[in-house]
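Engineer: quick one, what's the 3D model for this:
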Amino acid sequence: MTRLLISLIAGALFGLGLAVAQMTNPLKVLSFLDVAGDWDPSLAFVMGAAVSITLVAFRWLLRRPAPWCGDRFHLPTLVHLDRRLLMGATLFGIGWGLTGYCPGPALATVLSGNQEAWLFVPAMLVGGVLHRWTDKR
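Structural biologist: This next block holds a predicted model:
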């Protein structure tokens, strides 16, 4: 029960942060990505704050023997760039640049009634299923 409550609080805090930072607004995100046009640099401050907090928090949290709600930390083991990682990052960037959505903000936007999010999220889920299906083959 504690684990579910912590997950709920963390998810709600993440969604609230996305909404306050206006990352759930695809036009705001597209304005940030349009460096050659009418660029809006405000999301760079959001990213800077997120990276700064993460750098401090990870150093502090990784000193613990295990996470609060788990038996061990699940950290990435990949230490080099491979073709799959680069292709995935490219597809992610293309999708983000075309729609203004990435997975977290898209999920946070679904309940707002935004019709674009209702199209994007199922397409994102289908992409995830296709990835799992092709990865197993």
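
Engineer: going by C-alpha atoms from here, please, whenever you check contacts or count neighbours.
Structural biologist: Noted.

Engineer: the residue nearest the centre of the chain and Lys28: what is the separation?
Structural biologist: Centrality entry for the chain: nearest residue to the mean C-alpha point is Gly104, 4.4 Å, by C-alpha atoms, centre = their mean. Between Gly104 and Lys28 the distance is 15 Å, computed by C-alpha to C-alpha, to the nearest Å.

Engineer: do Asn114 as well
Structural biologist: Applying C-alpha to C-alpha to Asn114 and Lys28 gives a distance of 15 Å.

Engineer: who has more neighbours, those two?
Structural biologist: Remark: of Asn114 and Lys28, Lys28 carries more neighbours, 18 against 12, as counted by other C-alpha atoms under 10 Å.

Engineer: element containing the more buried one?
Structural biologist: Assigned by DSSP states H and E, Lys28 belongs to helix 26-33.

Engineer: give me the residues contacting the helix or strand that contains Phe120.
Structural biologist: In this assignment (DSSP H and E), Phe120 forms part of helix 115-136. Counting by C-alpha atoms under 8 Å, 6 or more residues apart in numbering, helix 115-136 makes contact with 103, 106-107, 109-110, all of which sit outside it.

Engineer: please provide the structure for the following sequence as well, for comparison with the first:
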Amino acid sequence: MKTLASLVAGIIFGAGLTIGGMTDPARVRGFLDLFGDWDPTLAFVMGAALIVMAIAWRVVPGMARPLFDDDFHIPGKSELTPSLIGGAVLFGVGWGIAGLCPGPGFAALAIEPLSAAIFVVSMLVGMALLRLMEGKS
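Structural biologist: Below you'll find the model as predicted:
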């Protein structure tokens, strides 16, 4: 049941990204172009996500446990590390260049498979290289 719930959540997430236009790199780059032809669509998508999460953060404390797991897996606060800051910078630069981030990148595989595949493969290679550099398997 947990796998099915994850699949349904992923499908809903991908559909939302597609309907919101976030699988279109030009739309994302348009949002980042503050002094050109600015496209506010991404701001509305982010705003909707914030509303959903605000509701979730209010509901979760009142629940004994999640519907499809034994415990909640809520991240704790952690220190800002050079690795975290470097990763955030690299993510932002890549997002600005490609106009995609991981979620929309995978969703875009269904719409523009070739260009999205280049992004997804590059992202996966980068993740593998990081694991090798950090000595993780």
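
Engineer: superposing both, give me the TM-score.
Structural biologist: Comparison of the two superposed chains (TM-score structural alignment, normalised by the length of the first structure) gives a TM-score of 0.91, and 136 aligned residues with a C-alpha RMSD of 1.5 Å.

Engineer: superpose on the second structure and give me the mean offset of the helix holding Phe120 of the first structure.
Structural biologist: Using mean C-alpha distance after the TM-score superposition for the first structure, helix 115-136 of the first structure ends up 1.4 Å from its aligned counterpart in the second structure, as a mean over the superposed pairs.

Engineer: in that helix, what counts as buried?
Structural biologist: By 16 or more other C-alpha atoms under 10 Å, the buried positions in helix 115-136 of the first structure come out as 117-118, 120-121.

Engineer: separation between the residue nearest to the centre of the first structure and Met124 of the first structure?
Structural biologist: Gly104 of the first structure is 11 Å from Met124 of the first structure, by C-alpha to C-alpha.

Engineer: one more: Ala117 of the first structure?
Structural biologist: Distance from Ala117 of the first structure to Met124 of the first structure, by C-alpha to C-alpha: 10 Å.

Engineer: in the helix or strand hosting Leu13 of the first structure, what counts as buried?
Structural biologist: Per DSSP H and E, Leu13 of the first structure falls inside helix 2-20. Of all the residues in helix 2-20 of the first structure, those buried under the rule 16+ other C-alpha under 10 Å are 15, 18.

Engineer: just checking, what packs against it?
Structural biologist: Counting by 3 or more C-alpha pairs under 8 Å, 6 or more residues apart in numbering; DSSP states H and E, the packing neighbours recorded for helix 2-20 of the first structure are helix 103-110.

Engineer: what range does the helix it packs on cover in the second structure?
Structural biologist: Alignment of helix 103-110 of the first structure against the second structure: residues 102-109, by TM-score structural alignment.

Engineer: how far away is Leu122 of the second structure from Ala56 of the second structure?
Structural biologist: That one is not Leu; residue 122 of the second structure is Ser. Applying C-alpha to C-alpha to Ser122 of the second structure and Ala56 of the second structure gives a distance of 33 Å.

Engineer: just give the nearest non-adjacent residue to Leu30 of the first structure, would you?
Structural biologist: Gly100 (5.2 Å; C-alpha to C-alpha, 6 or more residues apart in numbering).

Engineer: what do you get for Cys69 of the first structure?
Structural biologist: Per C-alpha to C-alpha, 6+ apart, closest to Cys69 of the first structure is Arg3, 5.9 Å.

Engineer: mind listing what's buried in the helix or strand hosting Gly95 of the first structure?
Structural biologist: Here Gly95 of the first structure, judged by DSSP H and E, is contained in helix 83-99. Neighbour-count burial for helix 83-99 of the first structure flags 96-97, 99 (criterion: 16+ other C-alpha under 10 Å).
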